[in-house]
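>>> sequence and predicted structure, then a few things I'm wondering about:
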Amino acid sequence: MDLQTTIIGMVLIALCVVPFIFVYNKKKEKQQLLIKQLKAQAITSGCNITRHDLWHNTVIGIDDNAKCLFFLRRTKDGEVQRQAHLAGVNKAYINGADNAIDKLELILVHNSSKEGDTVLEFYNSATLMQINTELQLVKKWQAIVEENLIK
């Protein structure tokens, strides 16, 4: 009787745990694919990602040597890809970091008025219900960009 109970218990535990493992592995695959796409975007531009961050369906990375920033976001409407050479950027600021955050963006202002500002959307309340680490990430990446503007 004890052996049967143990076997039934192990089977039930396995049935409960296996879906979580499956979901975790699928999430990791999607994340690795996003990072791979970002690195491919960088290689196309002759760059190599030295640092990156990943959240939801978004990844941002930088080549510190070439001073080039890459951004990739997947939405239900498609993909948003951005790239900015920091040599042509004058400053970076955060848009939307007030009390009621509906949108959180990192704006890169270019030296040339001909080239429009590069907008990198970190959070949008229309697509995500709750803000998590996006505020910390946008501040981190603003500091990284500013650090690369000084050098």
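That came through fine. Only a predicted model underlies this, so the values are computations on that prediction, with no experimental measurement involved.
>>> C-alpha only now, for contacts and for neighbours.
Noted.
>>> which helix runs longest in this structure?
Looking only at the chain and at elements set by DSSP state H, the helix with the highest residue count is helix 2-44.
>>> what element comes up after that helix heading to the C-terminus?
Once the chain leaves helix 2-44, the next helix or strand it forms, by DSSP states H and E, is strand 51-55.
>>> could you measure from the residue nearest the centre of the chain over to residue 98?
In the chain, the C-alpha nearest the mean C-alpha coordinate belongs to residue 59, at 2.6 Å (CA atoms, centre = their mean). Residue 59 sits at a distance of 23 Å from residue 98 (criterion: CA to CA, to the nearest Å).
>>> what's the local residue count around residue 134?
Other residues within reach of residue 134, judged by other CA atoms under 10 Å, total 18.
>>> from residue 33, how far out is it?
Distance, residue 134 to residue 33, using CA to CA: 21 Å.
>>> which strands and helices sit next to the longest helix of the chain?
Using 3 or more CA pairs under 8 Å, 6 or more residues apart in numbering; DSSP states H and E as the contact definition, the elements that helix 2-44 packs against are strand 58-63, strand 68-75.
>>> check it against this one:
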Amino acid sequence: MELDFGTLAIGVFALLLCIVPFVLDYKSRKKKENNLLEPLKKIAQQQNCQIGEHEVCQNFIIGIDKGKKSVFFYKEEKGKITEHFIDLATIQTCKVITSHKTMSNAKGSYKVIIQLELNFISKNQGKIEQTWEFFNADVSPKLNGEVQLVEKWCKLINVQLNN
């Protein structure tokens, strides 16, 4: 069986046609990550910290400086920018707050997440708790990995608090 130039060209073209969307998607995600990472790094630098670990999801990024036990959050949403910093030395615990709404249909009722937040409870009883919003159904219609991300970061933060 011989492979002629026409068959080879069609094969290469088909392969490129399959690979190009993945490459473009990867580049788009990396660009989006870098656009969110730069402001997060600036927030960390203002606190004399460095982002050691971070994670991007949709329109926000969360990062941590484990050495200085500080957590940072940056979110861009409909032209509104939200920035948060917290020194874990002042925090007793971190927990996930999930708000649900009960919906009904012919098959029965089910719960839908309408809001997802990380809540930081201060060691100082007189200080107000801090809450960072990761998802709000009024702004974004569907979840895209936020639940897993928030649970992962809650565990990571609580491990830092216990060290």
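Nice, thanks for sending it over. This one's a predicted model, so the numbers in the text were calculated from it and none came from an experiment.
>>> just give the TM-score of the two.
The TM-score (TM-score structural alignment, normalised by the length of structure 1) is 0.81; 149 aligned residues with a CA RMSD of 2.5 Å.
>>> which ones are touching the residue mapped onto the residue nearest to the centre of structure 1 from structure 2?
Counting by TM-score structural alignment, residue 59 of structure 1 corresponds to residue 61 in structure 2. For residue 61 of structure 2, the residues meeting the contact criterion (CA atoms under 8 Å, 6 or more residues apart in numbering) are 36, 37, 40, 54, 55, 73, 74, 75.
>>> 10 Å instead?
With contacts taken as CA atoms under 10 Å, 6 or more residues apart in numbering, residue 61 of structure 2 has the following neighbours: 33, 35-37, 39-40, 54-55, 72-76, 83, 134.
>>> and for residue 87 of structure 2?
With CA under 10 Å, 6+ apart as the criterion, the residues that contact residue 87 of structure 2 are 47, 65, 68, 69, 70, 71, 72.
>>> ok, 7 Å please
Contacts of residue 87 of structure 2 were listed using CA atoms under 7 Å, 6 or more residues apart in numbering, and they are 69, 70, 71.
>>> the second one matches what in structure 1?
What that stands for is residue 70 of structure 2. Matched to structure 1 by TM-score structural alignment, residue 70 of structure 2 sits across from residue 68.
>>> relative to residue 65 of structure 1, how far out is the residue lying closest to its match once chain neighbours are set aside?
Residue nearest to residue 68 of structure 1 in three dimensions, not counting chain neighbours: residue 85, with 4.4 Å by CA to CA, 6 or more residues apart in numbering. Here residue 85 of structure 1 is placed at a distance of 11 Å from residue 65 of structure 1 (CA to CA).
>>> now swap in residue 78 of structure 1 and tell me
Applying CA to CA to residue 78 of structure 1 and residue 65 of structure 1 gives a distance of 30 Å.
>>> compare the two and say which is more crowded by neighbours.
When neighbours are counted by other CA under 10 Å, residue 78 of structure 1 and residue 65 differ, and residue 65 comes out ahead with 11 against 8.
>>> could you tell me whether that one really is in a helix?
No - if the criterion is DSSP: H, G, I helix; E, B strand; the rest coil, then residue 65 of structure 1 is coil and not within a helix.
>>> quick check: it vs residue 135 of structure 1, distance?
Taking CA to CA as the measure, residue 65 of structure 1 falls 26 Å from residue 135 of structure 1.
>>> then residue 50 of structure 1?
Residue 50 of structure 1 sits 22 Å away from residue 135 of structure 1, going by CA to CA.
>>> residue 128 of structure 1 too?
Summarising the geometry, the distance separating residue 128 of structure 1 from residue 135 of structure 1, computed by CA to CA, is 13 Å.
>>> map the residue nearest to residue 68 of structure 1 across to structure 2 for me.
Going residue by residue (TM-score structural alignment), residue 85 of structure 1 aligns to residue 87.
>>> return the residues in contact with the aligned partner of residue 37 of structure 2 in structure 1.
Taking TM-score structural alignment as the alignment basis, one finds that residue 37 of structure 2 is matched in structure 1 by residue 35. Taking CA under 7 Å, 6+ apart as the criterion, residue 35 of structure 1 is in contact with residue 59.
>>> kind regards, and thank you for your time.
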